[in-house]
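1. Return a 3D structure for these sequence lines:
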Amino acid sequence: MFQTTWVCVIAAIAVVPTHVKSEVINPNESCAVLYEKGVEAYLDNNYNNCVKYFEAAVEKYRIYIKTLQNCRIQCKENVSEDRPLYTDNLEDLHFFEKTLKNTLCILKCRKEHGNVFGLYNINKETEKLFEDRKPYEYLHICYFQTKDYPKAASSAFTYLVAHPDDKPILASLKHYTSFPEADPSDVINYEAKEFVYLYVHGSDAYDKENWERVVQNMEESLVLYLQAEEECRAQCEGPYDPGWYPDFIPSIANHFTYCLKCKRKCRNKLSSLNGEKHEDLLPSHYHYLQYAYYKLGKLKSACQAVASYLLFYPDDHDMKRNVQYYKSLPEVSEKYFTPRAVSLGNYNLDP
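-> Below is the predicted model of the structure:
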């Protein structure tokens, strides 16, 4: 029923008028302004402009968020390496010193990237629109009206990843993929994190027993997953309105609690592989790696991956049995079972 109804709605929308002028995007407009212009173009049946404005809005939002995350992450790392001015930690002086240094660093970073922050500062409402993938709710129809069926299908899918119960858009996706140009196997999630497809390729290589490819993809996916989680946590460190006027210490405590609750949601937020939830996504990297390294004869790496996996699930029966098997091998030393240290590498402030 939903598919028939939604297809009829799509068919009833007017085709793109040939006389409508395609506007030039103003590079100085914020993602919020571009979003509103995209909505206006959609309501005016100007689907070419709808595509232009929403594409530009999504790109500017990505630049804003990436730059903001990188500023916070790099400043936090820089401050952690500084020695305190005073050796005595009187009344938590070291904490407040680091906080002030971090603040100055972030202000400097914002100034250095004034072309981003000066033009694109956004509020929580606007941020929620983009995090909820609302542009794609319009984009899939605008792409369809401009006969770009592959992008229409991928836009609908991108929205469905965040809203899996939206039956009308699910019906639209099925309709779009009925066109020869939109092969279902080519549909992608435009907002998927970098690690997602590496993980998928790694698990596919595991099924095909291509152990070198398993290691290659899973190692890269692991680093990018941890980086994505770090970025997610950094994004949580934004403004907070408590709705009242607390004293100094309650103000710090309330804001800290707000950020902490947000950061605790990052694991769940990143546990989706294009809409399919995997609660053990991070530790499962080590599961794939330990077996692939074993098949490649790299026993030390296999044992380290096992030890890393057991940090998450210390009572996992199968993995504990693997430990006993590895220990029975003459080439394996007890000291091999040390959890791995993963380096995230250096962050580039340029998105």
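
2. Please count neighbours and contacts with C-alpha atoms only from this point.
-> Noted.

3. can you count the residues close to the closest residue to residue 133 other than its chain neighbours?
-> Spatial nearest neighbour of residue 133, excluding adjacent residues (Cα to Cα, 6 or more residues apart in numbering): residue 159 at 5.7 Å. Using other Cα atoms under 10 Å, residue 159 has 26 other residues around it.

4. do residue 213 as well
-> 18.

5. mind checking which helix or strand it is in?
-> For residue 213, the host element (DSSP states H and E) is helix 211-235.

6. list the buried ones in the helix or strand that that helix is followed by?
-> Moving toward the C-terminus from helix 211-235, the next helix or strand (DSSP H and E) is helix 248-264. Neighbour-count burial for helix 248-264, with 16 or more other Cα atoms under 10 Å as criterion, is recorded at 251, 255, 258-259, 262-263.

7. ok, now stretch 265-282?
-> Applying 16+ other Cα under 10 Å to stretch 265-282 flags 266-267, 270-275, 281-282 as buried.

8. from those residues, which is closest to residue 307?
-> Ranked by distance to residue 307 (Cα to Cα), the buried residues of stretch 265-282 are led by residue 282 at 13.8 Å.

9. Roughly how far does that closest one sit from residue 195?
-> Distance, residue 282 to residue 195, using Cα to Cα, to the nearest Å: 11 Å.

10. Between those two, which contacts overlap?
-> By Cα atoms under 8 Å, 6 or more residues apart in numbering, residue 282 and residue 195 have these common neighbours: 222, 225.

11. Could you also give me the structure for this second sequence? I'd like to compare it with the first:
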Amino acid sequence: ERELRLFGRLLRRAGCLRACKRELPVFQLRYPPAQTLRDFQRRLPYQYLHYALFKCNKLEKAVAAAHTFLQKNPAHEMTLRYLHYYRTMVDVDEHLVDLEAQPYEPIFVRAVKLYNGGDFRSSAAHMEQALAEYYKAYESCLAGCEGARELQDFKDFYPAVDCEAELTPNVGGYFVEKFVATMYHYLQFAYYKRECGGGGGGAAAVPVPRAARPAVNDVRNAVQSVASYMLFDPGDAVMQQNLVYYRFHRQRWHLQEEDFQPRPEAVRYHNQTAAQRMMLDFAQQHLQADDEMEVDGDEEPDTRDLPSDGEFEGEGDYEEGFVAEWWQEPRTKGDKDEEGNR
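-> Purely as a prediction, here's the structure:
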């Protein structure tokens, strides 16, 4: 019944938007073919652009275009070979710029580097900014899914399901799985570890002495980050252990039951993405026989250039040094030395 109610709400909204769009000339324009949209989503134009720029002897721009293409197609062997070739001609690292990077991506990378350097206060601030920018990008992606076309009823949530995957960043040749959960993961440890007097200023992390243990607000933020993370990965044994740790010490930090609730924006995002996946599963199981759900043969994606499973094997071919360091969040709550000083 829940699926049917969701579809009913979706269809009513589709009908309302269709009526509104009939009155606006811009929505009468022909919408690009589905294959063209898929090509742009996979950044295929950059595959041709980098080669054209190379032929024009604009190597710096060719490097940026090739790197931008590889962010969505990290296992594309031909482009990787071109990038290796460019390394023999110019200082490639200086021009490895993702021309379509989302605003939250460099902020996230900066937050991780600050965390690894022990500056937990600055890391938490940057990660909060990255999280806010991600949510804005997600809402913008959902709005863009409606497009300048007449809605086709319940099929319109299909592109919306792609937003989560489309916004997943590529760091050092690897896609960051469960990106939103990962940001809450870092926030939990950054808030717990940051000292009352400020960040570590890039110094290595050390056991926190009794006089410099986290402030109450920091712990509250840490607990809410744990609860938010658990929305996306409730079976994570380490986070379950951390939650038990915080509950055991709740009186010490004056924590109330409401402090153990996930953050509102995390709940909203989780519910939204879960509902979209549920509707997609329902449609795939019960609605595929409808003629309206059939896809024309000429709209099938061209699989010749799709990345293979090789993108998940071995180390990346670029930014290798960074990927070896960024994925180093702690696995347990506190160090043994910390526990011994309490």
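
12. about what we covered before: structure 2: which residue goes with the residue nearest to residue 133 of structure 1?
-> Using TM-score structural alignment to pair residues, one finds that residue 159 of structure 1 aligns to residue 69 in structure 2.

13. Am I right that its match is in contact with residue 51?
-> No - counting by Cα atoms under 8 Å, residue 69 of structure 2 stays clear of residue 51, with 11.4 Å between them.

14. does the closest residue to residue 31 of structure 1 other than its chain neighbours sit in a helix or strand, and which one?
-> Nearest-residue entry for residue 31 of structure 1: residue 57, 4.3 Å, with adjacent residues in sequence omitted and distances by Cα to Cα, 6+ apart. Assigned by DSSP H and E, residue 57 of structure 1 belongs to helix 47-80.

15. How many neighbouring residues does the alignment partner in structure 2 of residue 233 of structure 1 have?
-> Using TM-score structural alignment as the criterion, the counterpart of residue 233 of structure 1 in structure 2 is residue 142. By the measure other Cα under 10 Å, the count of residues near residue 142 of structure 2 is 17.

16. distance of residue 142 of structure 2 from residue 40 of structure 2?
-> For residue 142 of structure 2, the distance to residue 40 of structure 2 - Cα to Cα - is 17 Å.

17. likewise residue 16 of structure 2?
-> The separation that residue 16 of structure 2 has from residue 40 of structure 2, given Cα to Cα, amounts to 29 Å.

18. Map residue 269 of structure 1 onto structure 2.
-> Match for residue 269 of structure 1 (TM-score structural alignment): residue 166.

19. Could you find the closest non-adjacent residue to its match?
-> Nearest residue to residue 166 of structure 2 in three dimensions, chain neighbours excluded: residue 41, at 7.9 Å (Cα to Cα, 6+ apart).

20. residue in structure 1 matching the one you found?
-> Using TM-score structural alignment, residue 41 of structure 2 pairs with residue 131 in structure 1.

21. looking at structure 2, where would I find the counterpart of the helix holding residue 57 of structure 1?
-> The counterpart of helix 47-80 of structure 1 in structure 2, using TM-score structural alignment, is absent.

22. how distant is that helix from the center of its chain?
-> What separates the centre of helix 47-80 of structure 1 from the centre of its chain is 12 Å, taken as Cα atoms, centre = their mean, to the nearest Å.

23. the inter-axis angle of it versus helix 211-235?
-> Put simply, helix 47-80 of structure 1 runs at 80 degrees to helix 211-235, going by axes from the mean of the first three to the mean of the last three Cα atoms, to 10 degrees.

24. what about the helices in structure 2?
-> 2-21, 34-41, 44-55, 59-72, 77-87, 104-116, 120-146, 157-166, 179-193, 216-232, 237-248, 264-286, 320-326, 336-341 (DSSP state H).

25. Turn those into TSV, including distance to residue 256 of structure 2.
-> Listed next are the helices of structure 2 as TSV, based on distance: least, Cα to Cα, whole Å:
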stretch	distance to residue 256 of structure 2
helix 2-21	33
helix 34-41	45
helix 44-55	52
helix 59-72	43
helix 77-87	53
helix 104-116	28
helix 120-146	22
helix 157-166	33
helix 179-193	17
helix 216-232	9
helix 237-248	9
helix 264-286	17
helix 320-326	34
helix 336-341	23
